[in-house]
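**Q** Sequence unavailable; structure follows:
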């Protein structure tokens, strides 16, 4: 319940933002072939209990082939995940918090549906997409106190060593794009991404968890 109460505002805010977009005239050149650039901000929520959430930044370049087909290459940064654990991993260990940073470089392909008008908002294009690429995840080392006799009096500090790995990643996407003009556009989208695994290890145990995330992103772009 606590996580939901913290994450719900972040999920609702982009929806409210796009609902406030004024009426926009549909432009015939918005879906013409050409190069575009885009950048976005979002929120990434782990699907695993051991990992929480992170802000998300994204930047990339793409090319539109037809009114329906486009591709892009995106660099995504997520640097505020926290791996939580300790108790139950090593007997007597206190809880640990270790920061996780992730960078992903993804090649994405999209299918844009026909442009439509929704009430006062024109130039609306629903889309779906799929992507694959390289995910680089770094987990910080952590030191925790281990109560050897379970009396909170005698113990020792024990090191957990974080992994740093390059792994295959993939993602599925869906959203809605808005054409402000023949060159400017914005979109709000959801994506599910499998970014590989994260791990912490010690001489007596460790933590291994999948980094599967649900993400909401708002981005803006310019088409040349």
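**A** That came through, no problem. No experiment lies behind these values; they were computed from the predicted model shown. Numbering: from 1, shown residues only.

**Q** all contacts plus neighbour counts: C-alpha atoms, from now on.
**A** Fine.

**Q** so what's the residue positioned nearest the centre of the chain closest to, chain neighbours aside?
**A** By C-alpha atoms, centre = their mean, the chain has its centre lying nearest to residue 44, at 4.2 Å. In space, and not counting its chain neighbours, residue 44 is closest to residue 215: 4.5 Å by C-alpha to C-alpha, 6 or more residues apart in numbering.

**Q** Put this next to the previous one:
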């Protein structure tokens, strides 16, 4: 009788141990996964004072940052040893940054930058518990930046110009395994998308010359909430 009563208990204990291992193990197993992220980004145009402008007056900074929500999708692969890699495509973004000159305080440059990027990211996961891990990341990729805009009013336009740059990123975060297939992560990363510049001015300036263009270095500070699903 005692043996017959012990058998169900042993079976339940063995089953629970097996299930806990099955839930925890896939986080470290080799295999592919898909990922989608919601991103809160602040993009900033640095070095706008390097823009070519008339040799009269001094540079005046304006609005050099933009904040909004965006996102990305990707496919990754876990190597089973704490390392994983992801290919990531971000949603296109459009930003407007302003600057001016002390000689023309009411005639601001409106620098429109359209950006998109594709990245290859590497991650190193350090497991804290069976379900919780912290990670560091680094990425390299390509950023396509298109610059255009106007000065003072929309009839005074700059030419449009497109650059494809090497982009890089570094970041860190925390991940939680909800199930054996689903993981959530919360992270931060810094992204540098390189330099961009518009074409020359297509309007007559104070000196009657085509000698003005807008320049900037575009970076992004990003907080993200991601969902990973193992195939």
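**A** The structure has been received and is ready for your questions. As the structure is a prediction and not an experimental result, all values here were calculated from the model.

**Q** now what about the TM-score between them?
**A** For this chain pair, the superposition-based TM-score is 0.73 by TM-score structural alignment, normalised by the length of the first structure; 184 aligned residues with a C-alpha RMSD of 2.4 Å.

**Q** hmm, back to that, what is the equivalent residue in the second structure for the residue nearest to the centre of the first structure?
**A** Counting by TM-score structural alignment, residue 44 of the first structure corresponds to residue 41 in the second structure.

**Q** cool, residue 179 of the first structure as well?
**A** So residue 179 of the first structure corresponds to residue 177, using TM-score structural alignment.

**Q** That match: neighbouring residues, count only.
**A** Other residues near residue 177 of the second structure come to 20 when the count uses other C-alpha atoms under 10 Å.

**Q** for residue 183 of the second structure, same thing?
**A** 19.

**Q** tell me which element the match of residue 44 of the first structure falls in.
**A** Following DSSP states H and E, the helix or strand that holds residue 41 of the second structure is strand 31-46.

**Q** Would you mark the buried spots in that strand?
**A** Judged by neighbour count (16 or more other C-alpha atoms under 10 Å), strand 31-46 of the second structure contains these buried residues: 32-45.

**Q** Could you do stretch 223-231 of the second structure as well?
**A** Counting neighbours by 16+ other C-alpha under 10 Å, the buried set in stretch 223-231 of the second structure is 223, 224, 225, 226, 227, 228, 229, 230.

**Q** thinking again about what came up before, which residue in the second structure lines up with the residue nearest to residue 44 of the first structure?
**A** Here residue 215 of the first structure is matched to residue 222 in the second structure, going by TM-score structural alignment.

**Q** Next one: its match relative to residue 137 of the second structure, how far apart?
**A** 13 Å (C-alpha to C-alpha, to the nearest Å).

**Q** Residue 39 of the first structure versus residue 31 of the first structure, what's the distance?
**A** Using C-alpha to C-alpha, we find residue 31 of the first structure at a distance of 18 Å from residue 39 of the first structure.

**Q** and if you look at residue 155 of the first structure?
**A** Taking C-alpha to C-alpha, one finds residue 155 of the first structure at 49 Å from residue 39 of the first structure.

**Q** before we move on, what about residue 210 of the first structure?
**A** 27 Å.

**Q** now swap in residue 13 of the first structure and tell me
**A** The gap separating residue 13 of the first structure from residue 39 of the first structure is 18 Å, by C-alpha to C-alpha.

**Q** now swap in residue 168 of the first structure and tell me
**A** 23 Å.

**Q** Would you map the strands across the second structure?
**A** Taking DSSP state E to define them, one finds strands in the second structure at 31-46, 59-61, 65-78, 83-90, 93-101, 104-127, 132-151, 153-177, 182-197, 215-230.

**Q** still on that earlier bit, what is the strand holding residue 41 of the second structure packed up against?
**A** The helices and strands touching strand 31-46 of the second structure, judged by 3 or more C-alpha pairs under 8 Å, 6 or more residues apart in numbering; DSSP states H and E, are strand 65-78, strand 215-230.

**Q** just how off-centre is the shortest one within its chain?
**A** The one in question is strand 65-78 of the second structure. Relative to its chain's centre, strand 65-78 of the second structure lies at 5 Å (C-alpha atoms, centre = their mean, to the nearest Å).

**Q** what two of the buried residues of stretch 223-231 of the second structure are the furthest from one another?
**A** Across these, the longest distance by C-alpha to C-alpha is 22.7 Å; it joins 223 and 230.

**Q** buried sites along stretch 201-219 of the first structure?
**A** Neighbour counts over stretch 201-219 of the first structure (16+ other C-alpha under 10 Å) mark 201-202, 206-207, 210-219 as buried.
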